[in-house]
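Engineer: okay, here's the prediction I keep looking at, along with the sequence it came from:
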Amino acid sequence: MKRIYLLFALLSPLLATAQSGKYRVYGKTDLPVDGKVRLHWYNINSGKHVDSATVTDGKFEFTGTMKEVEFGQLIFRSGSSDRSAVFYLEPGTIHVDIMAGTRYGKLSGTPLNNDYQQYYQMLDTMLTRINIGREGKRPYDQFSNDIPAEKLNILTQYIKTHKASKVSIDQLNMFAAKNPHPVALTALLGELSPALKKSEAGMALASRIKGMRSGKIGDMTLPFSLPDTAGRMVKLTDFRGKYVLLDFWATWCIPCIAEMPNVINAWNTYKNKNFTVVGVSLDRPDSKERWLKMIRESKYNWTQLSDLKFWNCEAALLYNVNSVPANFLIDPKGIIIATNLRGEALQKKLSEIFQ
């Protein structure tokens, strides 16, 4: 169940909506519960929030306030299994029933959760159908990466009758984060209401789709501007005329930190030979000080940029970056000549260029 929470944490900046208020979550289950039920939700500015409640006669309750609409997740242990239900944490009274023999929690009580329940019903019907005959194999679920056609079909059906629902744009963004299908996604985005297209989530999806169509070897780079460590806006085009390693990383990314000595070596070796590095960090607001400290103490002396939007960094969306470390080697004309060079591969490529 951890991957469910992490997925929504990654997308939180796009899922949030300016709609503050009080929430009340009424939960019900007919399953035995080991310990308490936990409520998890995440906000890009305030971080991770966790609450817990005791189950009495199969019922439990959470109350609180929120500044923005977020995804919430209920989690509890039942026997040898974890059970979970994902819903919209929005103002009002939210009902979540988690029953034995069901794949998802049953949602009701508030507008977005009523819409989400309809999506769950369509998803559940599809998964039941495609899992027939898979005895002995791991059943498909909503996070399976090898059923994109079935997921697209569900999204297409759902959006036809929910063109103005936030659920539609949220599900499109979740699908796009793992499935580079620019043609289909462009068509579905075009079906949404004008308000959803102009929303932060709609514009982010448009940027991600644009990135799916580019970012390959031979493509011209897409321009962007981000603040540096002093808050000054820096454009990628400011480095035109040089070879540039556009390096996506984050302070919380262990493989990124492990790769940094290699980047330092490349920087020190070729910085006086028409070469530079532009680092783009996928950090969050709550890790800004750690980002600045790591740059200073580890001597990452090249240009460092970040809008502190986590996975929804403007440049990451534009280059369709869904994992880090990731990099793009750009020639002086702004053309991508290599991607994801690590270790000896980076040194070899730079040696070939500057030989």
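Structural biologist: The structure has been received and is ready for your questions.

Engineer: C-alpha only now, for contacts and for neighbours.
Structural biologist: Noted.

Engineer: count of neighbours near residue 262?
Structural biologist: 16 (other Cα atoms under 10 Å).

Engineer: end to end on stretch 126-138, go ahead and measure it.
Structural biologist: 16 Å (Cα to Cα, to the nearest Å).

Engineer: buried residues of that stretch, list them for me.
Structural biologist: 126, 127 (16 or more other Cα atoms under 10 Å).

Engineer: pull the distance from that stretch to the chain's centre.
Structural biologist: 27 Å (Cα atoms, centre = their mean, to the nearest Å).

Engineer: okay, now residue 37: neighbour count?
Structural biologist: Neighbours around residue 37, by other Cα under 10 Å: 22.

Engineer: okay, one more to line up with it:
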Amino acid sequence: MKNPFFTVLISLFSLSCFAQENIPFSINGKIGKYFPGEKLYLRYWAYWRDLGKNAIDSAIIKDGNFHFNGLMASPIQASVSRKNGEMVNVYLDSAVMISINDSLKYSKVTGSRINAELPTYESAMKPFKKRFDAAMKVFMDAPESKKTNAEFQDSLRKVAHENIDERIRLQKEFISHNTDNYFSFVAFREIIGGGRDTAIVGPLFRQLSTRLRGLSEAQYFREIFRIEKLTGIGRIAPEFRSEDPQGKHISLSDYRGKYILIDFWASWCGPCKDEMPNVVFAKKKFGQHGFDVLGVSLDKPVTRQNCIRAIGEWKMDWTTVYNLDDHISKIYGITSIPRNFLLDPKGKIIARDLRGEDLIIFLGKNINVKR
């Protein structure tokens, strides 16, 4: 059974391209006379590019002290816990000091700017946490028979969406008043998820301080803006030149004077295969009226025979070129497929990511079909 409050969307950014060099971190703890000889556990995400790989380390308390060290690609959330589940949350930074009296829960974390800034953010988010905890209690206290009830689950989803709206409102407010707090960047990243719409991402990003915008973790978003300058609506599509399966060199500029759909795909891409009949139909309907398609295959050399086979099986009666050395996909910022860009006869981008009927409708409004 799915818990509506545990449905988590994790956006896997292509951060491996931007990963900072491995940075050493250390945690030094003073625990006095408590828990002598006991083992403590450190849990954290190893690297952004390995999201989903939870790293676990352990240390034994000796003479009232414990110590952890390791490598990180950027500041990341972690926890130090006892075997009984008692824990303290920290952010791994270059150097962290944890002072413990009689309980991990009430530990004092010092030694890094990020951990000093965390309480301000936690305080700002208390109203959301209160609402979230209340909603979780409703779910947990409900009898098992009720948890499977569709009406009950719908009511929980409604509350969950309201809670998300409240979280975003509080996070936006926090950003506006704490532009140089590291957790403004954390809040920004949570608000936009994997979004690439610069109309949404841009204003929020620009509120952040120069220091935060310059973080290594922020390079993904800086890259979005760089690509948007090249491939945004109204821009002249960047030129490229590549080879088709027969070895013929093809340039985008060869298609000037036509409406051209640059279609990024691959033979191994299921959604591409599902979408291809719509592109085939568009070519058939508008191909005699100044419309054409230029496919860009992301197949690597080892799968190019599959690419050639797919061109025939999927009835792609237009030119396809290879994405040699990932050159074209880098220019256009392609991190997932299918993706497409529609150009007018002057080479200007007039639409992006048209799917299904949207492609046909858009072409119908812009191309004069002579009867």
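Structural biologist: Received, thanks. Since we're looking at a predicted model, the values are computed, not measured.

Engineer: quick TM-score on the pair, please.
Structural biologist: The TM-score (TM-score structural alignment, normalised by the length of structure 1) is 0.55; 310 aligned residues with a Cα RMSD of 6.0 Å.

Engineer: tell me where the stretch 51-200 of structure 1 has helices.
Structural biologist: Secondary structure of the stretch 51-200 of structure 1 by DSSP state H, counting those that start in this stretch: the helices cover 111-130, 148-161, 166-178, 182-191, 194-198, 200-212.

Engineer: how close does the fourth one sit to structure 2?
Structural biologist: When you say that, I think you mean helix 182-191 of structure 1. Superposing on structure 2 and averaging over aligned pairs (mean Cα distance after the TM-score superposition for structure 1), helix 182-191 of structure 1 comes out at 5.1 Å.

Engineer: any buried residues in that helix, and which?
Structural biologist: Across helix 182-191 of structure 1, burial judged by 16+ other Cα under 10 Å covers 182, 185, 188, 189, 191.

Engineer: reformat those residues as CSV; add distance to residue 170 of structure 1.
Structural biologist: Converted to CSV, the buried residues of helix 182-191 of structure 1 look like this (distance: Cα to Cα, whole Å):
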residue, distance to residue 170 of structure 1
182, 16
185, 13
188, 12
189, 11
191, 14
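
Engineer: for residue 350 of structure 1, state which of those residues is nearest.
Structural biologist: Nearest to residue 350 of structure 1 among the buried residues of helix 182-191 of structure 1: residue 182, at 32.0 Å, using Cα to Cα.

Engineer: make sure that closest one is actually in contact with residue 212.
Structural biologist: Yes - with contact defined as Cα atoms under 8 Å, residue 182 of structure 1 counts as touching residue 212 (6.2 Å).

Engineer: thinking again about what came up before, turn the helices of the stretch 51-200 of structure 1 into JSON lines, columns for distance to residue 301 of structure 1.
Structural biologist: Listed next are these as JSON lines, based on distance: least, Cα to Cα, whole Å:
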{"stretch": "helix 111-130", "distance to residue 301 of structure 1": "46"}
{"stretch": "helix 148-161", "distance to residue 301 of structure 1": "42"}
{"stretch": "helix 166-178", "distance to residue 301 of structure 1": "31"}
{"stretch": "helix 182-191", "distance to residue 301 of structure 1": "36"}
{"stretch": "helix 194-198", "distance to residue 301 of structure 1": "38"}
{"stretch": "helix 200-212", "distance to residue 301 of structure 1": "28"}
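
Engineer: among those helices, which is nearest residue 139 of structure 1?
Structural biologist: helix 111-130 (8.5 Å).

Engineer: how close does that closest one sit to structure 2?
Structural biologist: Counting by mean Cα distance after the TM-score superposition for structure 1, helix 111-130 of structure 1 comes out at 3.7 Å.

Engineer: go through that helix and flag the buried ones.
Structural biologist: So for helix 111-130 of structure 1, counting by 16+ other Cα under 10 Å, buried means 112-120, 123-124, 126-127.

Engineer: output the contacting helices and strands for it.
Structural biologist: strand 81-89, strand 106-108, helix 148-161, helix 166-178 (3 or more Cα pairs under 8 Å, 6 or more residues apart in numbering; DSSP states H and E).

Engineer: dump those into a markdown table; add mean neighbour count and distance to residue 328 of structure 1 as well.
Structural biologist: Shown next, in a markdown table, are those (neighbours: other Cα atoms under 10 Å; distance: least, Cα to Cα, whole Å):
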| stretch | mean neighbour count | distance to residue 328 of structure 1 |
| --- | --- | --- |
| strand 81-89 | 20 | 36 |
| strand 106-108 | 22 | 43 |
| helix 148-161 | 16 | 27 |
| helix 166-178 | 20 | 19 |
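
Engineer: could I get the ones you listed as JSON lines with distance to residue 345 of structure 1?
Structural biologist: Output for those, formatted as JSON lines (distance: least, Cα to Cα, whole Å):
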{"stretch": "strand 81-89", "distance to residue 345 of structure 1": "42"}
{"stretch": "strand 106-108", "distance to residue 345 of structure 1": "50"}
{"stretch": "helix 148-161", "distance to residue 345 of structure 1": "32"}
{"stretch": "helix 166-178", "distance to residue 345 of structure 1": "26"}
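
Engineer: which SS state does the closest residue to residue 58 of structure 2 other than its chain neighbours fall under?
Structural biologist: Take residue 58 of structure 2 and drop its neighbours on the chain: the residue closest to it by Cα to Cα, 6 or more residues apart in numbering is residue 41, 4.4 Å away. Secondary structure state of residue 41 of structure 2, per DSSP: H, G, I helix; E, B strand; the rest coil, is strand.

Engineer: am I right that residue 41 of structure 2 is in contact with residue 59?
Structural biologist: Yes - at 6.6 Å, residue 41 of structure 2 and residue 59 qualify as touching, with contact defined as Cα under 8 Å.

Engineer: using JSON lines, lay out the buried residues of helix 111-130 of structure 1 together with distance to residue 201 of structure 1.
Structural biologist: JSON lines is the format used below for the buried residues of helix 111-130 of structure 1 (distance: Cα to Cα, whole Å):
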{"residue": "112", "distance to residue 201 of structure 1": "16"}
{"residue": "113", "distance to residue 201 of structure 1": "18"}
{"residue": "114", "distance to residue 201 of structure 1": "20"}
{"residue": "115", "distance to residue 201 of structure 1": "18"}
{"residue": "116", "distance to residue 201 of structure 1": "17"}
{"residue": "117", "distance to residue 201 of structure 1": "21"}
{"residue": "118", "distance to residue 201 of structure 1": "21"}
{"residue": "119", "distance to residue 201 of structure 1": "19"}
{"residue": "120", "distance to residue 201 of structure 1": "21"}
{"residue": "123", "distance to residue 201 of structure 1": "22"}
{"residue": "124", "distance to residue 201 of structure 1": "25"}
{"residue": "126", "distance to residue 201 of structure 1": "26"}
{"residue": "127", "distance to residue 201 of structure 1": "27"}
